[in-house]
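Peer 1: fold the following and give me the result.
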Amino acid sequence: MNTLLLYPALLAALAVLFVTLALLRPVDHDESQYVAAAALTAHGLLPYRDFAYLQTPLQPYLFAPIAALAGTWTWPALRVLNALLGVATIACVHTTARTLGAKPKAALACAALLATCDILLFSIGTARNDALPAALLAAALPLIVRPAITRKTAALAGLLLASAAAAKISYAFPALAYGLYALVDRRHRPASILLGTLPVVAFVAWTYVISPAGFVFGTVTFPARGPAEYYALRPWKMSLPAKAIDTLKFLALGAALPALALGTRDAWRRRTVGLLDWLILAGLIAALLPFPTWRQYLLPALPALFVRLSLIPPPSRAWRIAIAIFATAGLAPSVAALADSDGLSLTQALREGQAVGRMLDRRGITGPIATLSPQILPAANRLPDPAFATGPFYFRSTKLLDAAQEHALHLISRARVKLDGSTILTGGEGPASSGDASLDRALATAARDAGYDAIPIPGTRFTAFTPPARTPASPRPAPHNNP
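Peer 2: Modelled structure (predicted):
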């Protein structure tokens, strides 16, 4: 009973902590396309058809109502939402552990260890697309580990797992692993699981139908080819040794690495591989397939991993000390990020966005803004130019598409900067946001070459470029009647 009373209080405290960390974490340019996509979708534009989106399609549609309600506060609202989805993920891991018979203290301890992983803390501390699919995957776990699975719970599990994949394609691997497992263990009702996936399959199919080329480029082509092009001058980052080092590093920043070691040892001793083991393996495969591997890629493996840890007999004192050390290490990157004096705070970025908006208002500029930092535009009460909805991530490309394909897919690259008369805003892409300042310089150079007027915005990093005033067209010469 005491545990039952304590648990809601712990969740509330965790929510306060996660939201605080999310609002204090410095700006990351990774957030650009996700804030832009939610804002554009909230205003009636559709991913792939009206603007490029470099992920599977669910999140912009689910987050668009939040963006519509939040208005100028869209960016911090999306961070808060992701933080709360992180709390939901941890709560579902705890619930799953208890459903499988883990002792109360073990279930609580393993949920707490998940909360210390840098993989999770980064993923839920920014306005990216990691927290939503993780919460959907975690929400499916209590349903699929029940001793008795009904048609309704199986269908709901199918809906949740398919939705996770529709929010981020790497979550298709755990979803597929469970589907295959259900075909072997018919107690999981594979027909009902399939039935539950159908609404999501229909939704994803519809997003394909409205723009087949845009869908394929955003979900398959760019993720497969974009990183290789970007890291062509840094081939080490695309190598297997670099992948091994990065993977071990990210798992070691938190208790994921010892949890994986203990789970593997336990499975070896039992000579059995259960459902959770298959889900963990599928999550790891999803993380290791792309090059390079980043910390958030490992998140699909974590919910099942920490449920699995709660079911292992209590480890030795040496293991417990090691787990505590790794858990403490997992907090270090977040602490370092908060203490980084070179990073740009969300508060400062919002102030800059408001300053941009005031300048645009004074000059009567109301149209979409072309910028590699579209995440600041909601604060300016402006929408991004759809051709810049992906922030810096397609702009830095050089050979992925030709000019005609870029035009058809609403994209602009630095290799072919084609200005359409929109006001341009530069200055947000740089080291302060973990970005590449040369991209903003290329956009600014194109604006100057086209005769745009530069307007530095006082108190900010930004410079606006307005198109040259159009001169009245010369009258046509009168026709001559000479014979």
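
Peer 1: only C-alpha atoms from now on, for both contacts and neighbour counts.
Peer 2: Noted.

Peer 1: now do the helices in the stretch 51-200 of the chain.
Peer 2: Ranges of helices within the stretch 51-200 of the chain are 58-70, 74-99, 104-115, 118-125, 131-144, 151-167, 172-184, 190-210, based on DSSP state H, counting those that start in this stretch.

Peer 1: want to throw those helices into JSON lines with mean neighbour count and distance to Thr366?
Peer 2: Converted to JSON lines, the helices of the stretch 51-200 of the chain look like this (neighbours: other Cα atoms under 10 Å; distance: least, Cα to Cα, whole Å):
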{"stretch": "helix 58-70", "mean neighbour count": "19", "distance to Thr366": "18"}
{"stretch": "helix 74-99", "mean neighbour count": "25", "distance to Thr366": "19"}
{"stretch": "helix 104-115", "mean neighbour count": "21", "distance to Thr366": "43"}
{"stretch": "helix 118-125", "mean neighbour count": "26", "distance to Thr366": "31"}
{"stretch": "helix 131-144", "mean neighbour count": "25", "distance to Thr366": "33"}
{"stretch": "helix 151-167", "mean neighbour count": "25", "distance to Thr366": "32"}
{"stretch": "helix 172-184", "mean neighbour count": "19", "distance to Thr366": "41"}
{"stretch": "helix 190-210", "mean neighbour count": "17", "distance to Thr366": "28"}
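
Peer 1: compare with the first, here's sequence two:
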Amino acid sequence: MPRPALAGAVLLAVLVALAWMRGIDHDESQYVAAARLTAAGLLPYRDYAYLQTPLQPFAFAPLVWLFGPLDLAWPALRIANALLGGLTVAATWRAMRTAGVDERTATMCAGLFATCDILLFSAGTARNDALPAALFAVALVPILRAERGDGTMGGALLAGLLLSAAAAAKVSYALPAATYGIWALLHHRHRPTSVALGALPSIVLVAALAAAAPDGFAFGTLIFPARAPAEWYAATGRAWKLGLAIKAIDTAKFLALGPALLALVLVARWGRPSLLAWLTLAGVASALLPSPTWRQYLLPALPPLFVMLALRLERLPPARGWYRAFAGFAAIGLVPSIVAVTSGTGMIVGVAETRALAVQSVGGTVATLSPQFLPDNALPDPRFATGPFYFRSRALVTASREARLHLVSHPRLTASFAMRPPDFILVGGEGTWASGTDELDRLLERWAVTRGWGRVDTGGRLRLYAPPAARRAALPAIRPE
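Peer 2: Below you'll find the model as predicted:
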């Protein structure tokens, strides 16, 4: 097997293993819920709230159809992201080769990319980071062919399709996509008309869903990301987390967990303006726009950055000390994943919890802040499709608008359940053991207990509550609280 192919196979095996063993993260809740609800025929924004651009639920719904009956939808989404993470690295390697980098340097730089904690986290959880990153990295190949003068109409169509799809999966890729669109308009060898035509399918998808529920679309993609973090961090006494100084520290820290920060310093010293430089800057800018900045937000900057690094190492090799520094930073980048694997609960626990719920014949709609644990025969209550992330808010929208958007915040829980109670309530998955907040689960649990709902013993960390009358005869081991 050729060396790059062997390295790619090893990388895929490692990424899949990390995805299986990495500890549970409550960030995954909303993405698993969206894929489950879309697979059931519901549309984002119109039938349930979704806090991102809408492509991923449609892309991942087939995995729910395939693996849901086995109660393995959540692990399947994690493994899909691991494979997409491998594709991101492989496509970046191919982009390096397209840019003229030799195989040895390209393989080394792709390996450095693979040690970045930004990538490893994004490929190890069921979030919406790996899909757009893979689409963006693959798009770099026809983009760089066009940049060297070998572009074709088909390549331009493909670049437009992939970039727009990346933005349709995660809004932070809209800025790099727009940057390339402007570059194509200024450099006609990129065939801007064909690029625009390639972007049409994704534009049509987003526009159609926005037209079907304009208020829900605006809230999910614009209003919530702009207002919710400030409310949450102020409510928890951590408003300092939103300051510019903390943003700068966090950004440097995340880039330094792996060779990305060193790569950025080296290519900046090269000082060569290029399309890749603009795409990297657009990726960094998109990460800095939201507050606070988290590691996965920086992923759009990495594929073009590491292509630039490969070009820099080949055309103007630095002193030997730089290579030792890169090796050291690569080792540092692996530390968070090692810690996450050794100290986390992993998917074995997640699958066990899901199977325990399936044994209890849980069905219908379930109000829960951790919908990723639900078995196939139960659906998340659409009001909880965002997991804990809207529920923890207080006054982002009015009560009537909240109902129209299929949402519920914790101060309005009683009013919302009075209009339409769920079939079950599930708590315990939003605890600190899953990087969540125990108090949010206690709010749901308190509502169930004070109204006489019976607890079903699942034998794990999760606690299931059934209403006093409906279904009680069919449920084993119910005990009043």
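
Peer 1: what's the closest of the helices of the stretch 51-200 of structure 1 to Leu377 of structure 1?
Peer 2: Between Leu377 of structure 1 and these, the tightest spacing by Cα to Cα is seen for helix 74-99, at 9.1 Å.

Peer 1: tell me how far the closest one lies from the chain's centre.
Peer 2: Using Cα atoms, centre = their mean, to the nearest Å, the distance from the centre of helix 74-99 of structure 1 to the centre of the chain it belongs to is 14 Å.

Peer 1: could you do stretch 364-374 of structure 2 as well?
Peer 2: Distance of stretch 364-374 of structure 2 from its chain centroid, counting by Cα atoms, centre = their mean, is 19 Å.

Peer 1: any idea how far apart the tips of that stretch sit?
Peer 2: 11 Å (Cα to Cα, to the nearest Å).

Peer 1: on that earlier part again, figure out which of the helices of the stretch 51-200 of structure 1 is closest to Ala259 of structure 1.
Peer 2: Across these, closest to Ala259 of structure 1 is helix 104-115 (Cα to Cα), at 9.3 Å.

Peer 1: how about the closest one, which residues of structure 2 does it hit?
Peer 2: Mapped onto structure 2 using TM-score structural alignment, helix 104-115 of structure 1 spans residues 103-114.

Peer 1: contacting residues around the matching stretch?
Peer 2: Under the criterion Cα atoms under 8 Å, 6 or more residues apart in numbering, residues 4, 11, 89-90, 92-93, 96-97, 119-120, 258-260, 302-303, 306-307, 309-310, 313-314, 326, 330 lie in contact with stretch 103-114 of structure 2.

Peer 1: save the helices of the stretch 51-200 of structure 1 as JSON lines, and put in distance to Arg416 of structure 1 too.
Peer 2: Shown next, in JSON lines, are the helices of the stretch 51-200 of structure 1 (distance: least, Cα to Cα, whole Å):
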{"stretch": "helix 58-70", "distance to Arg416 of structure 1": "27"}
{"stretch": "helix 74-99", "distance to Arg416 of structure 1": "29"}
{"stretch": "helix 104-115", "distance to Arg416 of structure 1": "44"}
{"stretch": "helix 118-125", "distance to Arg416 of structure 1": "33"}
{"stretch": "helix 131-144", "distance to Arg416 of structure 1": "34"}
{"stretch": "helix 151-167", "distance to Arg416 of structure 1": "30"}
{"stretch": "helix 172-184", "distance to Arg416 of structure 1": "35"}
{"stretch": "helix 190-210", "distance to Arg416 of structure 1": "26"}
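
Peer 1: out of those helices, which gets nearest to Lys237 of structure 1?
Peer 2: Taking those one by one with Cα to Cα, helix 118-125 is closest: 19.1 Å.

Peer 1: could you pull out the strands for structure 2?
Peer 2: 364-368, 378-380, 424-427, 454-456, 463-466, 478-480 (DSSP state E).

Peer 1: stretch 398-405 of structure 1 maps to which residues in structure 2?
Peer 2: Aligned by TM-score structural alignment, stretch 398-405 of structure 1 falls on residues 394-401 of structure 2.

Peer 1: ugh, typo on my part, it should be stretch 30-44 of structure 1
Peer 2: With TM-score structural alignment as the criterion, stretch 30-44 of structure 1 aligns to 27-41.

Peer 1: what does the matching stretch rub up against?
Peer 2: Contacts of stretch 27-41 of structure 2 (Cα under 8 Å, 6+ apart): 43-44, 50, 56-58, 60-62, 64-65, 73-74, 77, 125-128, 369-372, 379-380, 382, 385-388.

Peer 1: can you give the distance of it from its chain's centre?
Peer 2: Counting by Cα atoms, centre = their mean, stretch 27-41 of structure 2 comes out at 12 Å from the chain centroid.

Peer 1: same question for stretch 178-191 of structure 2.
Peer 2: Put simply, stretch 178-191 of structure 2 sits 28 Å off its chain's centre (Cα atoms, centre = their mean).

Peer 1: where in structure 1 does it fall?
Peer 2: Aligned by TM-score structural alignment, stretch 178-191 of structure 2 falls on residues 176-189 of structure 1.

Peer 1: counterpart of Ala319 of structure 2 over in structure 1?
Peer 2: Under the alignment (TM-score structural alignment), Ala319 of structure 2 maps onto Ser316 of structure 1.

Peer 1: thanks a lot, see you next time.
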